[in-house]
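Asker: A structural model of the following input is requested.
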Amino acid sequence: MYGKKPEIKSIRNRKKIRDILVNGKFYKTKSLKFYFLKNDNLGSDLEFLISVPKKKIKLAVTRNYLKRIIREVICNNNQILNKLYTKTMFIVVFNKNCKIKYVKLEKEILTFTRKIEQ
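Answerer: As a prediction, this is how the structure comes out:
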């Protein structure tokens, strides 16, 4: 129906992270910051990194919960990710001081995907 499922990997290379932060574009919502870079030389279709700073969220349990929720939103919206320009790397940084609901995070990530499509 939508074609092949995009290959999604997490970014672990410091050089790629620095490249995204220096050369990439920036988009901000109420509780998330997105840095993204379109790269045709990328091995997989999408690569992402999720960051929840310890300075904002003190408890590790809450940080891990937020990372899981963000990862879940990204993986559950395969239809939208299929429509995206492939070969994209992005970093998601949580920017609030408190927990946020799944629905709000999903809404913000979907607005980001619409922004990339433009």
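
Asker: Please make it C-alpha for all contacts and neighbour counts, starting now.
Answerer: Will do.

Asker: Which other helices and strands does the strand or helix carrying Lys9 contact?
Answerer: Per DSSP states H and E, Lys9 falls inside strand 8-10. Contacts defined by 3 or more C-alpha pairs under 8 Å, 6 or more residues apart in numbering; DSSP states H and E place strand 8-10 against strand 46-51.

Asker: Would you do the same for the sequence below? I want to compare the two.
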Amino acid sequence: MKFPKKEKLKSKKLIEQLFQEGKSLSSFPIKLIYLKIEEPMNARFKAGMAVPKKNFKSAVKRNRIKRLLRESYRLNKHLVFNNSEGNFAFLILYLGKEMPKYIELEKNMQLTLHKFLKKIEDE
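Answerer: Got it, this is the predicted structure:
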């Protein structure tokens, strides 16, 4: 699966709305903030990744972690695409304090996406 430009979360308005109204769930070190969007979008899911500057001063390290997050999301987004209805905006935050290993990150991403599916089924 690909992660095309139309699926990337770039709207400043939508990001602010995510922080104000979004619901969150986490499986350390990943936190997922999500929001169901009513108006039609050009993609069913829009996702953004963030790594706090407080924990990683070096931009090189932050960018590497974001790259790992994007890759693990890209490979596991089929879990959400095939099993949910509606449009959602995601913001995936990395909360850890040390550089992650890709295998651990992917395992936590799968766990987080499964939790997300359970939560929207219950709503």
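
Asker: quick one on the thing from earlier: residues in structure 2 matched by the helix or strand following the strand holding Lys9 of structure 1, start to end?
Answerer: With elements assigned by DSSP H and E, the helix or strand that comes after strand 8-10 of structure 1 is helix 14-23. Using TM-score structural alignment, helix 14-23 of structure 1 corresponds to residues 12-21 of structure 2.

Asker: Now do that stretch: everything it contacts.
Answerer: Leu9, Ile33, Tyr34, Leu35, Ala89, Phe90, Leu91 (C-alpha atoms under 8 Å, 6 or more residues apart in numbering).

Asker: In CSV: those residues, plus secondary structure, distance to Arg70 of structure 2 and neighbour count.
Answerer: Formatted as CSV, the contacts of stretch 12-21 of structure 2 follow (DSSP: H, G, I helix; E, B strand; the rest coil; distance: C-alpha to C-alpha, whole Å; neighbours: other C-alpha atoms under 10 Å):
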residue, secondary structure, distance to Arg70 of structure 2, neighbour count
Leu9, coil, 12, 17
Ile33, strand, 15, 22
Tyr34, strand, 16, 22
Leu35, strand, 19, 20
Ala89, strand, 15, 23
Phe90, strand, 12, 23
Leu91, strand, 11, 21
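
Asker: Out of those residues, flag the one nearest to Met49 of structure 2.
Answerer: Ranked by distance to Met49 of structure 2 (C-alpha to C-alpha), the contacts of stretch 12-21 of structure 2 are led by Leu91 at 5.7 Å.

Asker: Quickly find the element holding the residue most central in space within structure 2.
Answerer: Residue closest to the average C-alpha location in structure 2 (C-alpha atoms, centre = their mean): Ile92, at 3.1 Å. Ile92 of structure 2 is part of strand 87-94, with elements assigned from DSSP H and E.

Asker: before we move on, what about Leu81 of structure 1?
Answerer: helix 78-83.

Asker: superposed on structure 2, where does that helix end up, distance-wise?
Answerer: Its aligned residues in structure 2 lie a mean 2.7 Å from helix 78-83 of structure 1 after superposition (mean C-alpha distance after the TM-score superposition for structure 1).

Asker: Thanks a lot, catch you later.
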